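can't give you the sequence, but here's the structure:
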């Protein structure tokens, strides 16, 4: 019986750490919802924990894959080189990583490229169109930020709920185990 109690105590103490062992995206360049105004030559994704070499990402614009060269993994960092300048528009980085604990994780990072010089040369004929494009980008950017923030908040809320429920269940198990021990001693 003492072995069972010991196993339950170990489970209670170590389960919350196991539940939160998955790595998360800590930062990225460009960041989610960012409006890039200078030429982007490299994409960098920084994770909270070590990632495996088979981790990768793709860059898409309007569901078209954009070429990214030399995607490398260095500890917690996933990096890729962009060989040609990106045109103005909306892009999404879709990452797929393998954490060192073996779990496969994925996510998306939406961002916009809006380099002023490109827009001026592309729309010199119609200044009104430039104003309309700028208004559309301003209207869409906050929506992307809100979606990304809500996804991050939902992910954090899910982890928090899982941890809380795990702790409650483990405390109940511990209480039942102690109750059984007390009854057997009488």
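Alright, I've got the coordinates. Note that the structure is a prediction, hence the values are computed from the model and not measured. Numbers count the residues shown, from 1 in each chain.

Please count neighbours and contacts with C-alpha atoms only from this point.
Will do.

Could you check how far the residue sitting nearest the centre point of the chain is from residue 13?
Ranked by distance to the mean C-alpha position of the chain (Cα atoms, centre = their mean), the top residue is residue 25 at 4.0 Å. When distance is defined by Cα to Cα, to the nearest Å, residue 25 is 26 Å away from residue 13.

ok, now residue 50?
If you measure residue 50 against residue 13 using Cα to Cα, the figure is 24 Å.

and what of residue 30?
Counting by Cα to Cα, the separation of residue 30 from residue 13 is 38 Å.

Have a look at those two and say which one is more surrounded.
Counted by other Cα atoms under 10 Å, residue 30 and residue 13 do not tie: residue 30 has more neighbours, with 20 against 14.

I figured that one hits residue 112, correct?
No - shown here, residue 30 and residue 112 do not form a contact pair, counting by Cα atoms under 8 Å, at 9.1 Å.

list residues touching both of those two?
Residues touching both residue 30 and residue 112 (Cα atoms under 8 Å, 6 or more residues apart in numbering) are residue 36.

Which of the helices or strands spans residue 120?
helix 116-122 (DSSP states H and E).

another structure for you, compare them:
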């Protein structure tokens, strides 16, 4: 009888210890994804920007260095037809996709995909509008070349700084909300540890 009781007493702490280890592993797994993936800080042109003419390149800036593993930028027109598919160059956190052909007038959708520094692929989309076609712009500017400096002095992306700031603020808020979960998870882990220790002490006193 005493042998049976001693076996039960030894099995219970072992089971509780295994349960504690599983809970701790679950807490660590929940806390890790909140800080893992990199995020897009800004794009040039910015999302929703309206440009007088087509940009020469699409630049994406991320929160950390992205990996040079199959990066992709695909551009489609308003009808969903593909205009360009580009492999951007990677320089630390910056991916640059140089356009071989100018974007036509209208709204174009830019789809991007890169691999973040933690090895996970991330992707997203944004829209850019071009007011004037490249061919029409050349025809319009040809008779009045002397007035072109005044036209070029006007900024093409007046709305870009505000939109970039809003995008950066939103993504910074997401990072802060993810990182704020970590202290809560730590506190929860400490409470679980305390509960397990209390149960073990009570069981030992009963034995």
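Everything's here; your move. The shown structure was predicted, so the numbers you read here are calculated from the model rather than taken from an experiment.

TM-score them against each other, please.
Superposed pair, TM-score by TM-score structural alignment, normalised by the length of structure 1: 0.64. Supporting alignment: 162 aligned residues with a Cα RMSD of 4.1 Å.

Give me the distance from stretch 14-31 of structure 1 to the chain's centre.
A distance of 9 Å separates the centroid of the chain from that of stretch 14-31 of structure 1, by Cα atoms, centre = their mean, to the nearest Å.

er, stretch 127-138 of structure 2 I mean
For stretch 127-138 of structure 2, the distance between its averaged C-alpha position and the chain's averaged C-alpha position is 30 Å (Cα atoms, centre = their mean).

try stretch 171-183 of structure 1
With Cα atoms, centre = their mean as the basis, stretch 171-183 of structure 1 stands 40 Å off its chain's centre.

Residue for residue, what is the longest helix structure 2 has?
Looking only at structure 2 and at elements set by DSSP state H, the helix with the highest residue count is helix 160-206.

Let me see the ranges of the strands in structure 2.
Assigned strands in structure 2, in chain order: 40-44, 49-51, 57-62, 67-76, 82-86, 89-91, 94-98, 106-115, 121-130 (criterion: DSSP state E).

any chance of these in CSV, plus distance to residue 185 of structure 2?
What follows is the strands of structure 2, written out as CSV (distance: least, Cα to Cα, whole Å):
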stretch, distance to residue 185 of structure 2
strand 40-44, 26
strand 49-51, 40
strand 57-62, 27
strand 67-76, 30
strand 82-86, 42
strand 89-91, 35
strand 94-98, 33
strand 106-115, 28
strand 121-130, 25
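
among those, which is nearest residue 166 of structure 2?
Of all these, strand 40-44 sits nearest to residue 166 of structure 2, with 9.6 Å by Cα to Cα.

What is the corresponding segment of structure 1 for that closest one?
Under TM-score structural alignment, the alignment places strand 40-44 of structure 2 onto residues 25-29 of structure 1.

any idea how far residue 74 of structure 1 lies from residue 160 of structure 1?
Taken as Cα to Cα, the span from residue 74 of structure 1 to residue 160 of structure 1 is 29 Å.

Next, the contact list for residue 44 of structure 2, please.
If you count contacts by Cα under 8 Å, 6+ apart, then residue 44 of structure 2 has 58, 59, 60 around it.

So which of those is the closest to residue 133 of structure 2?
When the contacts of residue 44 of structure 2 are ranked by distance to residue 133 of structure 2 (Cα to Cα), residue 58 comes first, at 17.5 Å.

can you count the residues close to that closest one?
Residue neighbour count, defined by other Cα under 10 Å, stands at 18 for residue 58 of structure 2.

can you check residue 32 of structure 1 too?
Under the criterion other Cα under 10 Å, the count of neighbours that residue 32 of structure 1 has is 20.

Looks like it contacts residue 94 (just checking).
No - the pair residue 32 of structure 1 and residue 94 does not pass the contact test of Cα under 8 Å, sitting 11.4 Å apart.

hey, what's in contact with both of these two?
The contact lists of residue 32 of structure 1 and residue 94 share residue 109, where a contact means Cα under 8 Å, 6+ apart.

what's the matching range in structure 2 for stretch 98-110 of structure 1?
Going by TM-score structural alignment, stretch 98-110 of structure 1 lines up with residues 115-127 of structure 2.

Mind listing what's buried along the matching stretch?
Taking 16 or more other Cα atoms under 10 Å as the neighbour-count basis, stretch 115-127 of structure 2 is seen to contain the buried residues 115, 116, 117, 121, 122, 126, 127.
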